[in-house]
Each structure stands twice: as structure tokens, then as C-alpha cells.
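**Student:** I'll drop the sequence and a predicted model, then ask my questions.
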Amino acid sequence: MSEGEANDVSLEDAPAAGKPQNKAERSSTGDITTDVYAAAAECLDAVLKGRASVKSAIFNSPFPEKRFLMAITQKTMDNLVHIKRIAYKSNLLKQETRLSKSMAYVLIYDLLFGEMKRARGIAGLIWRYRKALNEEMQKYLKENEVQDVSQLKKGDQKGLQHPRYIRVNTILSSRDEVEKTLKNEGFILKEYEAQSQKGFLKSIRKMGARSFYHDYHVPNVVVLNPMINFYNHELEKTGKIVVQDKASCLASLLLNPPAGSTVIDACAAPGMKTSHLAALMENQGKIFAVDLDAERCKRMEKSLQHYGVTCATTINEDFLKISPQNERFSAASHILVDPTCSGSGVTSRTNKQNRQSKKEERERLQKLKHLQMTLLKHALSFPNVQRVVYATCSISPEEDEEVVQEALKSNSQFILRPYSKYLPKWKGCGKPRYSVGPNCLRSFPEKHLTNGFFVAVMERYVPLAQEEGLVDGEVKEVGDSGKAEPGENGEVKIEQPVTDWNPAKDKRRKRKRKHEDTTEHWSAEKSSQSKPSAKRNKK
């Protein structure tokens, strides 16, 4: 739906709050309903933007009837997942531009979940759409396989907007076994509307309560309704499934070490990625699961045992203190670096982080960036490592593109491989204003229905002439980067130079930043991902 103002709506849907006292009727507009809608919309806006919790927003509101205000604000929050979905489907927010989103959500709550029976003033803006909204509500109830709104699960909008992802632990089980168990429990396997990322996402957005899908991007991941809890399920208790966000599977999938490899998981706890690596390696080879925290290391060891991992050894040590020349670790061919980060991509943490001041956030990001870059450079220094994957659950470029770009500039032995080479179905790349951006993978909560994640794949570069001698009797010229790559037919392909983006090109940077929020979500779906940098070079 749209943005609106509300004036005459019954708020009897909040019996716990009781009816407001007469003194509230002497508030700013003289209309208690209009005032409570306005106050609730302000509180909701503060909560959604991370400026306050529900309680503190209510406490700081000038509206006098706190219990009454708490009732409508909290109930709107409880049903926000459903409200947002119905609002989007009804197209209200585009049609009714006079309403702010927060005001629209509060009014939709009272109309569909409360007892709005008449409308004056601001409520009149939503009242005219009641037929369309009620139609969308009926469709939504049918999709969720419930009869009325009371049967819809309540919960915080941040935690409910993503599906429930479970990864089949192929060490102890198989996709067929898990699928059979789900079907025996009354779940129905569905097919996507189309074999594409868009078709897959469209299907899971309207997934029913007893439906499940096989994930489009990650093998052996099953997608279920977010209301389904698998933490105490028999499959989880026996280690046959791992409850793990899909985005966190991407790093292991892109590292993809073959069976028999020697692997270092540099910041391994709690061990979900380690167990995924072990499954990809068919539990054959060696994984050194390194973590600095002793307590987390103990829990990780128990977790790996629970999942039947026998090829991993937990090591309670600082990864930076492990010498690349140490015989025990020097044979590592694959390293995963998933360091401590701000967690800005994890939707359940963002409210807390948003309450930091801008100065505090900048200082924190710079400290994290320094640590992350040190860890990545250390990983690249191991003598036999062939592939290094760097990953964070952050959406901040300081921790992502900037770290990768600077690490590659300091080590000419490695090149950045396009994520699309290993995961061509994924559409979503890094920020195009960085030269490394188009080759890095990003997941976006709203677009991909996962946590926000960043992954970059780096591989050791071996010049063709060094590997096979001269090509056609001569070594072909190498580009400015000083790197060449053998192509499929034996020719030398010039790699795109890894160059820093120059912030001195001031005004261009500002112009692009306005466009950045949309570009970063969809740029990978267009063939011309690197056009922004190309235009910059022409100038």
C-alpha cells in the first residue's frame, strides 16, 4: 500500500491498552484516533530505522496514553511481515503518495488486523483502498494455508522476512532421505515458476506453510516457510541437517576444495562452514579449523562431531601466529578467511548497530578493516595455497571490496576470479565503483531473501610461459597489471588490471553514490556490469 494519514479508525483492537482517558482528547488535533496513528507511525519509524527500541520510542513519545500507544505500535510490529507483503501486493504505496510507509503500515494494521469501522481524516486515505486490501489479505491467507488473521504467526519483521534454510549434511544423510522425511510429515515439494533466479525468488516469496523447495543456487539446501522451526527436529538432533542461512553456504561452495585437499578455515567457529567444507570434500583430506577463542573452539569441536566430521582438526590459536612455513600447515592448497566483521548484513543485528553514531561506526569499521586485511594478506602468503576465499556477513565496502582490492595490490601472485565462473546462476555482484566489484559476489537481504554477504575468490596466478613455455614462439604482451591468464584454447588472456578507484574524481563519486543502492542490487543481471568504470576510463 502507500503512504497515508489516518483520522477516524476504531482502535478497539487493543483491548489490553484500554480506552484513552478524556485528557488525551485535548491533544494537538483534538482527535484521539488521528493523534495515536501519528504517534504510532513516528514510533514505528524510529524502530525500523534503528533509532530506538519499541519501549524507548513509546517512552519518548509526547502522546500521553502510553499503554494505548504501545498496543497499536507493538501489534503493528508483530504483524509487520504480513502487512508489508500485503501492502506491496496491493500497490498502495505507489498509488497513495500522501502516506509515509510507517503511517501506511499502522493504518493497514488497524484496517485488516484491528477493528477499523469508520474513517475520518487521515484514516480516510486508507479507507478508500479497503476493498483491494481485503482482497489481497484473502489471497495472502490462502497462500499461507490459514483461515483468518489470528492464525498467522506473529514475530519481528527482521527475523521473518527470509525463508528457513536447511542444508542437508551429506556426510550423514542425503537429499532424498530428507525429502522423504519432510513428505512423510505432510510437507509438499514445489517447483519454481521458472528455472531462473527470478522465478525461484518469486516462488519462495509466496511459499505456503507446508511447502518446500530445493534451492536454486546451492546444492543440498532445502527452503521452507520461515515459521517452520527445525532446531529440535529429529533430523537436526541426529546431525542429518544443518540449520544455516543460505548466504553463509556460499563461501564454502566457492572455495570448493576437492576430496583429499588440505584446507585451512582461518576463523572457523562456530564450524558450520567447516562442516560444509568437509561434506564437499566427502570427509576426505585435512581441514584445520582455526579459532582464537578457546570456548568457541570447544563448542565447534562438539558440533563437528555431531555432524560426523572426521577430517577436521580444531586448533585453538591465532591464525596470524601460524607460520606459512610450518610443515604442518604449509601444504594447505585452499584457505577460507571469514573474519570477525561488523555483521551489518545480518538482519537480526542491524538495529543495534544503527544506534551507533556515525563517528563510532567509522572508527569501528577502520579497526575491523585493518584486522581483516592483515588476515587476508597472511592467508595469501602460504607457499602452496592455490585458492583463497574471503567472506564477510557485512554490507560495508570498507570491509569488503576495499580489503580485497588492497590485498591484491600488495600481492602480485594472486588474481581475482569472477564469482560467475563458479556460480553462474547467481545474479548479484559487488559495488561497481570499485575495480574488483563486478567480480565479487554479494547477497542482498531484500533481493535474495538471505542475510547480506560478500564473497571474493582469489587464485594463484601462474604465467603460461612459465607453465608451458612460449606460445606461438613468443610471449605475448601482458597488460598494465603485469598478469596474463591462459585461455581455454591455450592463448594468453589479459587480466583486467586491479587498480584503485580514485576518490579524487570527486563529483563523479557523488553522482554515482545516489544511484548505488539500486545499481548494486541488480547490476549483475545486466551484461554490462563493468560499464561504470569503463565510462570513467574514457573520460
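**Tutor:** Alright, I've got the coordinates.
**Student:** From here on, just use CA atoms for contacts and neighbour counts.
**Tutor:** Will do.
**Student:** Help me confirm that K190 comes into contact with S211.
**Tutor:** Yes - under the criterion of C-alpha atoms under 8 Å, K190 makes contact with S211 at 6.5 Å.
**Student:** Give me the more crowded residue out of these two.
**Tutor:** S211 (21 against 14; other C-alpha atoms under 10 Å).
**Student:** Grab the nearest non-local neighbour of the more buried one.
**Tutor:** Using C-alpha to C-alpha, 6 or more residues apart in numbering and skipping the chain neighbours, the partner closest in space to S211 is I188 (4.8 Å).
**Student:** Next, work out how far apart the one you found and K198 are.
**Tutor:** 21 Å (C-alpha to C-alpha, to the nearest Å).
**Student:** which helices and strands sit right next to the longest helix belonging to the chain?
**Tutor:** Taking DSSP state H as the criterion, the chain has its longest helix at helix 358-380. Packing partners of helix 358-380 (3 or more C-alpha pairs under 8 Å, 6 or more residues apart in numbering; DSSP states H and E): strand 334-337, strand 387-392, helix 401-409.
**Student:** putting a second one here so we can go through both:
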Amino acid sequence: MVEILRPTAIGRLEELGVNQDSSGASIGVSIDPQPQFEEVNTIQRTKRLLPYNHRVMLAASVYLEYIQGQRGLPPQPSYFKTDPYLMRQTYKLALGTFHYIQVIEDLLLDTYFYSSYVQVSISNPPPSRDPQFRQCQSLVAVMLYNLKLLGFKAPRAYQCEFGETVREVQEVHEALLRFKTKFHAAFARCRIKCNAYQEDQLMSNDIRIRYKSCVSTPRHVRVNSLRRNKDQVIMTLENRGYTKIAPLEPWTPFSFYCDPLLEQLLVFSPDSKDDLTNFALVHDGSLLLQDKSTVVAASILHNMISPNGPSSNDDVIVTDIGTGNAACYLAALQSKEGSVLAFGPAPDATEKLLTKSDTLNASNVHIVNEPFLQSSCKDKIFKGVRGILCNPPSSLSGVVDIVELVVEEGEKILPAVAKGPCDTASLPRYVTTQYLTLKHALSFPKVSCVVFFTRSIHPQECEHLVRKVCDELSESSDDSPFRLVPVDSAVRESVLTNDSFYHPLVNMKNIPTDISSKCLRVMPTAELGGFFVATFQRMAVKSSTILERALEKGTLGGDPSKGSSSAKKHKKNKKAAKKLKGDSAMDPTTASMIKVRGKSRKSAKRK
């Protein structure tokens, strides 16, 4: 029996512990209480400019080492919860440095920066001369990238923006400022060498396209109907200073509109991201920062389970809970009698997910404390499951706004999304996991529909994978097999667009048309990230098959030993029924069933 963790009333957790990076500097505090958020009627419209303070520089250098694989996942700094603006700037600074890391290393070599600052050590004879900043290369890279953003000029308000001064960061800053002229000249030589008329041409093509797409990406926010209704949320937003506009109207400062397809989804202007993160409705669970792709996938599954009603009493499985956003949305769509079983939380993430489900009032979300591939489809706890949202890990190549995704999903996805959409080194590992997960989801005997969802644009993770599974399903001897069915046309028309910069990055020549016509592929745009959805539905068992099984078992009053002769009579009845013409011809299966039932009833009366 698998272990299921049910949500309980858990208080907010405090962030504990001090983390030391490789240079010995602290990025956290010992105890940081949770901030208190209050409703306000005005938007905090103040914006801070570069440069960053010492804490951001130090934390960005630690995350840069994590992206490069030089260290494990560090704990979040304490200021992340008190200042969402600095949290985003930390991620943005670490990712930007990683994308320019080759250029930064060339600048440091060209200017002989490390060899110019030598630290003499006389503790152990003979005396050694080691580079002074060699032990904090990630911090040097982050601060040099920040200096490049400032045009290699000394910032005027740098000291007042620092806040708490860290000696090591101050030393690196002063050393870089002494070389700012050399860095400027070396950067110009680098652009001439690479024939880069613009600075972004020094990055790879796929990274440059991603940056181009995420300039004006809006923020999708879901209204949690388990806490407040949509009208109450809109009224609170308007009192705060937001403006509601029509979907096709141009953006105005701090505006939003209601998604025309998904009733509980609100779309906010790009300039409201920082204010939403610090909004009281977000912290009390009334609003949830959630990508539109997960809302679309969960809505498709719910509509397949209950096409004629607003809610369903059936149980639903989510193969990878992640942050719990998709599971909590399915819980809001399901009735209280229907449960959402979410698989695969890490041991350190269990309490966070239970706390989140408690905050969102999603009492019918139950966490199965084991990987989905290790579960048994014959377990009794899955007897009420009718639908599965198959969302295994993917390359996340369809993500446009990486910073917002990291804010939503967590820092653990930073190495995967930082490499760019065209990185195919890890595709075989993802494809294998996705194939095994989808096949296992299709093996549940009571499940009627499976929705395969991935945030990838590579055909290997999308159409080619579905093609392989469909070929195996067609060769299956199952009487009620799964078949690939088309995605709802209303959903397809609402999300499909043609103005995507990502089309040259994907080879779409060998994609089978019979698969692509039924699946939903969304290429990334400035308004929406890319994702892929394929829907599988179980076909109904043929009545003739049910009858033959009943005749063989003798459950209809016949002799099981004469099952073969009864089957032959059934085939003769079908042939005779085909000869009949006109509307008076009875369905052969119905005729055979009436005949058999008549015999069984007569024999019962005689007895």
C-alpha cells in the first residue's frame, strides 16, 4: 500500500540556517520571520535601477555556480520573501552572466585581470604568489557583467544602493573599476572579432530569440475559486489601482483582462509582475501565479472527464506534482467527492506542498509519497481514478520568460532552462522518462482518458513520442484500447498563433501529419510560452465482445463447455442480419442478445 500524505493545517514555515558559499560569505540570516502583508489601495509604482546591492551580487554568484554545476542547490536568501524585486533581479543577474560567460572569460584573459592582482603568502616557505581573486571567480564574473550593463562606467549611486557592505564584494568592485577602461576596449575588440553589430549577437541564436520574445511577456494569474470568486478579486484589484481592459486592447500601465477561454484566468501587463508577487491576495491563496499552459492542460482533462457538468466526482492523477499548481487547479474544478492524487514530491518539498494545498484550501489534493513509475495500477486506492494528467519532466524548451518560471517553479530548474531551447544533450533522458510515464498511465484499467502535457518544442518529446505510443496501441490486443483523439477545437483556436520567432529553431519536416492534426502544439510567442498537448481516450468495449465473453463463461444461462458452439451461432445470426434490408432490420448484436436472454428467461421459468 502506498503512503498518501493528506493536507493538514500547517503553519507558515520559517527559513532557518546560514549558508556559506565557497568564499566563506553568508547569503542568509539565522532566523527570518515571515513578512506580514496588508491590503493597500495603491500600487507600489516605485522602480529601482541598476546597480544591484551587495546581497544580490553575492547570491547571484552562488546561483551562477549552481547553474554551472559547481555546487548543489543553495537555500533561498532571506530577502527573497521580503523583497520580490530583488529576488527577480538575482535570478536575472545570474542567468545573464551565464549567457555571457564566454565573453566575460575572454575579457578577463585579454586584460590580464587575475594576474594583475597577486596575493603574496609567506606563511609556508617558500613564498607563493597566487591571484587574489582566483577563489571568487563567480563573483568577479557577476560583477563584471553588471559593469557591462552600466556601459563600463562607475555608478554614481552605488554606495547608497549597497545597504549592508560586504568586504569581499567591495574589494572586487574597486578592482574592476580600476580596469573599466581596459574592459571597455577589450569588449569592443571582442565585438569586432565576432562581427557583432549589436551586443546580443554575442549570445547564441536561440538565447537571443528567447530574450527577444520575453521583452513584453504578460503575467498569467489564476483566481482560486476555493478562496474567493472572480468578482471579488476584480473589485479588489480595481480598488488597488489596476485597470480592466478588453483582451484586444493595448496595454496600459498596471492593466489586466480576463482570458476569453479560461474563466478563472487573468492576464496582467508586464509592468505589474513585481507588484503581484507582493500582493496580499497572492499570499493568502486567492490569486495564484500560474502559467497558462498548465491551466489549459488541466482544463482539457477535466472537460474530457465531465463534458456535461461543471464538476466531477471521479479521482484524477497528476504524475508529477512539481509546485502543485496543476493539482490545485484540478482540485478547484473537481467536486469535494473527487480526489486529486499527486505523485513524486521530494522529501524536503513535502511540507511545502502540504502547506501550499492548505493555503489554497485544496483539501482534496493528496500527495502520494512515491514516484509514479513505481506505483501499481492494480492498487485499490486507484479504483476511482478516471483521468490522468501525464506531465513528466521535460527540457522546458518552450519557456519564454525564464525568470518568471523560476519564481513559479523554484530554483531547481535553473540549470535546465539556462542552457537554451536548442540544447539537445539531455533529450534522450527526458524522452525515455516521458515514454515510460505515458505507457504506465495508459495501463490503468479504470482510466478513461489521459492527457499528455509537456513544455517542450522539440518533436522528439512531442509528435515522435506520441507516434511511437500510437503504433504500439494499434498493435495491442486489448478489447478497449486507448486511441489518440483530437484536442477540442475551441481550445486550439484560442491559443494557436503564427507569429513565433522559434520556427527556425525546430525541424518540422519529419513530423507525421496524422499525429500533428490531432495534437495541440503551441510555439512560443511574446504573449505565451510554448507547450504540447496530446489527448488519449479509451474506446468503448464492443457489445459483441461482451457477449462472447459471457457465452464462454456461461453467465447468461448457457453451458460454458458449449461456448464455442454458441459463438458460432452468434456469427450465423450476424450474417443473417446483414441480409435484411430497410429500417426493419434489427441490429445483429441486439438480436442475438434478445435471443439469448429469451432462452435464459424461459429456462428460468421452467425451473
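**Tutor:** Now that the structure is in, tell me what you want to look at. As the structure is a prediction and not an experimental result, all values here were calculated from the model.
**Student:** Need the helices and strands packed on helix 358-380 of structure 1 in CSV (columns: mean neighbour count).
**Tutor:** What follows is those, written out as CSV (neighbours: other C-alpha atoms under 10 Å):
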stretch, mean neighbour count
strand 334-337, 25
strand 387-392, 26
helix 401-409, 20
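**Student:** Compare these and report which one is nearest to Y165 of structure 1.
**Tutor:** In terms of C-alpha to C-alpha, the element of those nearest to Y165 of structure 1 is strand 387-392, at 18.8 Å.
**Student:** between the strand ranked longest in structure 2 and strand 449-454, how big is the angle?
**Tutor:** Looking across structure 2 with DSSP state E, the single longest strand is strand 531-538. Here strand 531-538 of structure 2 points in a direction 160 degrees away from that of strand 449-454 (axes from the mean of the first three to the mean of the last three C-alpha atoms, to 10 degrees).
**Student:** mind listing what's buried in stretch 374-382 of structure 2?
**Tutor:** C377, F382 (16 or more other C-alpha atoms under 10 Å).
**Student:** can you tell me what part of structure 1 that stretch aligns to?
**Tutor:** Aligned by TM-score structural alignment, stretch 374-382 of structure 2 corresponds to residues 321-329 of structure 1.
**Student:** contacts for that stretch?
**Tutor:** I264, S330, S381, F382, P383 (C-alpha atoms under 8 Å, 6 or more residues apart in numbering).
**Student:** Top of those by number of neighbours, please.
**Tutor:** I264 (27 neighbours).
**Student:** Could you say which helix or strand holds that residue?
**Tutor:** Per DSSP states H and E, I264 of structure 1 falls inside strand 262-265.
**Student:** average offset between that strand and structure 2?
**Tutor:** After superposition onto structure 2, the mean distance of strand 262-265 of structure 1 to its aligned counterpart is 0.9 Å, using mean C-alpha distance after the TM-score superposition for structure 1.
**Student:** Residues touching the next helix or strand after that strand, excluding its own?
**Tutor:** Going down the chain from strand 262-265 of structure 1, the next helix or strand is helix 272-280, by DSSP H and E. If you take C-alpha under 8 Å, 6+ apart as the criterion, helix 272-280 of structure 1 is touched by 169-171, 242, 244, 248-249, 251-253, 256-259, 265, 268, 284, 287, 289, 304, 307, 309, 311-312.
**Student:** about what we covered before: name the residues of the longest helix of structure 1 that are buried.
**Tutor:** L365, L368, K369, L371, Q372, M373, L375, L376, K377, H378, A379, L380.
**Student:** So what does the second one match up with in structure 2?
**Tutor:** Under the alignment (TM-score structural alignment), L368 of structure 1 pairs with Y430 of structure 2.
**Student:** Stretch 172-184 of structure 2 spans what distance, first to last residue?
**Tutor:** So stretch 172-184 of structure 2: terminal residues 17 Å apart, C-alpha to C-alpha.
**Student:** Onto which residues of structure 1 does it map?
**Tutor:** The aligned range for stretch 172-184 of structure 2 is empty, by TM-score structural alignment.
**Student:** same question, stretch 62-72 of structure 2
**Tutor:** By TM-score structural alignment, stretch 62-72 of structure 2 lines up with nothing in structure 1.
**Student:** picking up where we left off before, run the chain-centre distance for the match of stretch 374-382 of structure 2.
**Tutor:** Computed by C-alpha atoms, centre = their mean, to the nearest Å, the chain-centroid distance of stretch 321-329 of structure 1 equals 34 Å.
**Student:** Check stretch 360-368 of structure 1 too.
**Tutor:** Its chain's average C-alpha position is 21 Å from that of stretch 360-368 of structure 1, according to C-alpha atoms, centre = their mean.
**Student:** Excluding its own residues, what touches that stretch? List them.
**Tutor:** T340, C341, S342, E398, E399.
**Student:** Surely the fourth one is in a strand?
**Tutor:** No - with DSSP: H, G, I helix; E, B strand; the rest coil as the criterion, E398 of structure 1 is assigned coil and is not in a strand.
**Student:** Please name the nearest non-neighbouring residue to it.
**Tutor:** K369 (6.3 Å).
**Student:** which residues does that neighbour contact?
**Tutor:** E398, E399, V403.
**Student:** Just the buried residues of stretch 537-554 of structure 2, please?
**Tutor:** Neighbour-count burial for stretch 537-554 of structure 2, with 16+ other C-alpha under 10 Å as criterion, is recorded at Q537, R538, S544, L547, E548, A550, L551, E552, K553.
**Student:** Narrow those residues to those in helices?
**Tutor:** Short answer: those in helices (DSSP H) are S544, L547, E548, A550, L551, E552, K553.
**Student:** Take those residues and write them to TSV, including distance to V267 of structure 2.
**Tutor:** As requested, those are exported to TSV (distance: C-alpha to C-alpha, whole Å):
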residue	distance to V267 of structure 2
S544	51
L547	53
E548	55
A550	55
L551	58
E552	59
K553	58
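**Student:** All set, thanks.
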